[in-house]
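Novice: structure for this input, please:
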Amino acid sequence: MSEPREHVPEYRWVLPSVLLGDGDGRRPVRRSTRDWIVDIVMFLAACLLALLGATELDGEPDGLVLAEQVTGALSCAAVWLRRRWPVTLALVSAAMSSYLELVGGASVVGLFTVAVHRPFKISGPVAAFNIVALVPLGVLRPDPSLGPGGMVVLGVAIVATAFAWGIVVRARRQLVWSLRQRAVIAAEDAKRLERERIAREMHDVLAHRISMLSLHAGALEFRPDAPAEDIARAASAIRDNAHLALQDLREVIGVLRHASSAGGDGPVPDPPQPTLADLRSLVEECRQAGMKVSYTAQLTPEAEDVDTVVPTAASGIAEGDVPQGLGRTVYRVVQEALTNARKHAPDAPVTVTVRGGPGEGLTAEVRNPRWAHHGRRIPGAGAGLIGLTERVELAGGTLAYGPEPDGDFRLRAWLPWSP
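Specialist: Sure, this is the predicted structure:
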């Protein structure tokens, strides 16, 4: 189940433009050390371009030279505002550079800033305005060596270079931002899946133990006049299952504490997990609790035909040879089925069958008659079969359960077994 969007940390939905360090004009922009270095480089670049343009002022009227010097100095100083008002800086400097040469450095820096910090729908028109602003300068104040056409071509080349460079920088920043967001999402998904896995383990283990406690306690309540030997045996079973439940709970809490202390980083150690070989011990435990359980394992090697199923001992495949992950899933399926049988039909006989082999897959089937139970039912949240379905599907298998025409309730799980 995916996490609701409103519960996801807000930074996952922040727009890339904000993460690129843009200001909105309403609050000061906090510059990092890298930002200061970049801003100093941009300021020096604007000053250098202004100084190069100053060499072309020989022979110009004194008033125009003074205006060029004042506007050039102010435009270079305005470069420090490029993070807060990049579009304004680019448009104003471009408009002034249509006649004044020393503003050209600030105009180039402003265009580069807009290309980095704004999408193309904003930066594109700004670049086009910069190109249009080159025409009056080339016509009204042409360079003697280049002429009007040469000045326009040179200006277009400078504008295109600054704009292309800004687009490349923006694309790289967006790529880095995207990779970081994917890493954050992957980490959150990993934590969520780990929490769900631990929750399933708690349900599977504790539900089994507590149902055993309830079964023995119900027997004592139903037969208070039972022989002292039977009462002592039931009390011993209650004590043993209570101790096992506490032990299982300590293991799960230990896993949770490790995950919390590690901050969600690194692998989380699993408590000892059951395998298919432990299924016989589970069945025997249920028998000692008073359940009528029959268990059959029919495992066939890959070369055997599916129709010629033979018992495990003769097939050459032992229950311990089943892959651990596959055996653990089958164990949890049978464990949950037996727990449900104790809840809803505690006196009904239960048949457990495990069959299959490499290539064919492993099938676990649990059947029991749907007998009416008039005693006090063991409470449940109704999430056991839902969690079991998720567990089986995560393993690549299928799970089906429900009443049969003959009156039995059947739970059948199939899991793939790679040869």
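
Novice: please count neighbours and contacts with C-alpha atoms only from this point.
Specialist: Will do.

Novice: for the host helix or strand of Gly327, buried residues please.
Specialist: Assigned by DSSP states H and E, Gly327 falls within helix 324-344. Using 16 or more other Cα atoms under 10 Å as the test for burial, helix 324-344 gives 326-344.

Novice: distance from stretch 236-255 to the middle of the chain?
Specialist: Stretch 236-255 sits 32 Å away from the centroid of its parent chain (Cα atoms, centre = their mean, to the nearest Å).

Novice: got it, and stretch 384-401?
Specialist: With Cα atoms, centre = their mean, you get 22 Å for stretch 384-401.

Novice: what of stretch 404-419?
Specialist: For stretch 404-419, the distance to the chain centre is 33 Å (Cα atoms, centre = their mean).

Novice: please apply the same query to stretch 152-162.
Specialist: With Cα atoms, centre = their mean, you get 45 Å for stretch 152-162.

Novice: re the thing from before, for the helix holding Gly327, which helices and strands make contact with it?
Specialist: For helix 324-344, the elements it packs on are helix 147-222, strand 350-357, strand 361-369, helix 384-394, strand 408-415, judged by 3 or more Cα pairs under 8 Å, 6 or more residues apart in numbering; DSSP states H and E.

Novice: Pro346: which element?
Specialist: Pro346 belongs to no helix or strand, assigned by DSSP H and E.

Novice: what residues are up against it?
Specialist: Contacts for Pro346 (Cα atoms under 8 Å, 6 or more residues apart in numbering) come out as Met291, His373.

Novice: please report how far it lies from Gly218.
Specialist: 11 Å (Cα to Cα, to the nearest Å).

Novice: and for Leu244?
Specialist: Leu244 is 19 Å from Gly218, by Cα to Cα.

Novice: please apply the same query to Ala234.
Specialist: 10 Å.

Novice: who has more neighbours, those two?
Specialist: Each of Ala234 and Gly218 has its neighbours counted (other Cα atoms under 10 Å); Ala234 has more, 22 against 16.

Novice: now show me the structure for the sequence below, then we'll compare the two:
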Amino acid sequence: MSGNESPSERSTPSVLSAPLARSPWALPSALAAQFDPDRMPGKNKRRPRRTMRDWLVDFACFFVAVGIGLVGADAVSGNPHVSQGFAEVDQVLGALACAAVWLRRRWPVGLAIAMVPISVLSDTAGGAAVVALFTLAVHRPFRYVGWIGGVSIAVLPLTYWLRPDVDVPFLVAVVLGTLLSAGVIGWGMFVRSRRQLLLSLRDRAIRAENEAALRAEQAQRLARESIAREMHDVLAHRLTLLSVHAGALEFRPDAPRQEIVRAAGVIRESAHEALQDLREVIGVLRGGSSGVDGEASGRPQPTLAALETLVAESRDAGMKVALDHRVADSAAVPAAVGRTAYRIAQEGLTNARKHAPGAEVTVLVSGAPGEGLTLSVRNPPPPGDVPNVPGSGQGLIGLTERAMLAGGRIEHGSAGDGGFRVDAWLPWDSPSGRADEAR
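Specialist: Coordinates of the predicted model:
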């Protein structure tokens, strides 16, 4: 198949097929080269080295050609219709044709074409002609086999007319020769189709391996993104509280003892919560869980009902937060939707605390089943100078991913008064709609 392989036959081999390529008995060289992991596309253009199987097949083909040639030479010698000189030419051509069988792998088309006129002139070359047809059918597409095989069969009547067989009638000889040529061509095409089937199975295995690797890589990437979102949303909030109260203690060392005690208590509690959250994430990573949003750690995940606690915690840290909660029953909000809304509000308050200290933050929550849940976090420009707080924007990226995974949308950017806004909408299906989906 060298020189006319299909694109699928030139694809990158799989390492799983390396044992087949290394076996000297398993495959012919043309096929083993396709399974060689070191033979990459576009490289190593030289012909593959013959395997032990190739040598055995080549010797077998040579002996078949010689055996059939001896039978033909004997028939020519005893044929009264053939002169002695013609018989000698017949035998010389037959010997040359048998020697040319060793070139069948390198030039299968050229050898088959050459055998067409030689087989007309020499019965001794009949075996070599048969081997050439078989090799052509194995190593070349059908367009070559159809033309050359058709011409070989078409000249059979001329062959038997020039040298009629004394024992077999002319018509019977032509029919037998046609059946023999067609059988040889069919056998060669069967061998070729079997090799192509093996290559297609190899390619399917490679594609399956690549798809499995891509799925595994995608799953790992999604898991990493989920862990990154959770760590940022949780730890950034806790660490911001730590930074605010530590900064207050730094710049007001003469504060009343009661305020110092309260700030130290918030720092201690925030550090404890941050450490606990970090332990959860590490535990999930070691346990091989697929994400960190579930309750595998045993701690309840926040929902919309915990939003008031979050606002109270921010107020205790010194923030001015106005909460407008217009959802009649927070417990009716689906847990996944409520958890996403909680994380969006948490990130909005964290950003406002870092980038607009002293500004009053407004948190608006509204919605109903069938309409969706709307959440808005807005803050005006800061009243004074804002210290340079480093930020990578990963929090907003994580919020966008959370909203998209929940089937919602989120917008964030500068507000008209120079402040900042985060507006999100999350789907909240009605009970009837969920029942219809369940049915």
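
Novice: may I see the helices and strands packed on helix 324-344 of structure 1 organised as TSV, with distance to Gly104 of structure 1 added?
Specialist: Output for these, formatted as TSV (distance: least, Cα to Cα, whole Å):
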stretch	distance to Gly104 of structure 1
helix 147-222	9
strand 350-357	78
strand 361-369	74
helix 384-394	62
strand 408-415	71
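
Novice: right, and these - which one's nearest Leu57 of structure 1?
Specialist: Nearest to Leu57 of structure 1, of all those, is helix 147-222, at 15.2 Å by Cα to Cα.

Novice: hmm, Ala21 and Ala32 of structure 2 touching each other?
Specialist: Yes. Using Cα atoms under 8 Å, Ala32 of structure 2 makes contact with Ala21 at a distance of 4.9 Å.

Novice: Pro269 of structure 1 - how many residues pack around it?
Specialist: Based on other Cα under 10 Å, the number of other residues close to Pro269 of structure 1 is 11.

Novice: show me what contacts it?
Specialist: Pro269 of structure 1 touches Val255, counting by Cα under 8 Å, 6+ apart.

Novice: tell me where the stretch 51-200 of structure 2 has helices.
Specialist: 52-77, 84-100, 108-121, 126-139, 142-154, 156-162, 170-251 (DSSP state H, counting those that start in this stretch).

Novice: helices and strands around the first one, which ones?
Specialist: What that stands for is helix 52-77 of structure 2. helix 84-100, helix 126-139.

Novice: counting contacts, what elements does the shortest one pack onto?
Specialist: Think helix 126-139 of structure 2. Right, helix 126-139 of structure 2 is packed against helix 52-77, helix 84-100, helix 108-121, helix 142-154, helix 170-251 by 3+ Cα pairs under 8 Å, 6+ apart.

Novice: what angle separates the second one from helix 126-139?
Specialist: Which is helix 84-100 of structure 2. 30 degrees (axes from the mean of the first three to the mean of the last three Cα atoms, to 10 degrees).

Novice: got the buried residues for helix 84-100 of structure 2?
Specialist: In helix 84-100 of structure 2, counting by 16+ other Cα under 10 Å, buried: Ala87, Asp90, Gln91, Val92, Leu93, Gly94, Ala95, Ala97, Cys98, Ala100.

Novice: check the first one too.
Specialist: Across helix 52-77 of structure 2, burial judged by 16+ other Cα under 10 Å covers 52-54, 58, 61-70, 72-73, 75-77.

Novice: and it, how far out from the chain middle?
Specialist: Using Cα atoms, centre = their mean, the offset of helix 52-77 of structure 2 from its chain centre is 49 Å.

Novice: contacts for the helix holding Gly327 of structure 1, please.
Specialist: Residues contacting helix 324-344 of structure 1 (Cα under 8 Å, 6+ apart): 204, 207-208, 211, 215, 273-279, 282, 291, 348, 350, 352, 364-366, 368, 370, 372-373, 377-379, 384-385, 388, 391-392, 395, 411, 413, 415, 417.

Novice: my guess is His23 of structure 1 contacts Arg31, does it?
Specialist: Wrong residue type there; residue 23 of structure 1 is Gly, not His. No. In this structure, Gly23 of structure 1 is not within contact of Arg31 by Cα under 8 Å, at 10.6 Å.

Novice: more crowded one of these two?
Specialist: Gly23 (19 against 13).

Novice: okay, that one and Leu246 of structure 1: tell me how far apart.
Specialist: 56 Å.

Novice: so what does Pro369 of structure 1 match up with in structure 2?
Specialist: Matched to structure 2 by TM-score structural alignment, Pro369 of structure 1 sits across from Pro380.

Novice: OK, contacts around its match?
Specialist: Per Cα under 8 Å, 6+ apart, neighbours of Pro380 of structure 2: Ala356, Ala359, Glu360, Val361, Ala415, Asp417, Gly418, Gly419, Phe420.

Novice: what's the counterpart of the third one in structure 1?
Specialist: Residue-level alignment of Glu360 of structure 2 against structure 1, with TM-score structural alignment as criterion, gives Pro349.

Novice: state the distance from the residue lying closest to its match once chain neighbours are set aside to Ala217 of structure 1.
Specialist: Residue nearest to Pro349 of structure 1 in three dimensions, not counting chain neighbours: Lys292, with 4.7 Å by Cα to Cα, 6 or more residues apart in numbering. Per Cα to Cα, Lys292 of structure 1 is found 18 Å from Ala217 of structure 1.
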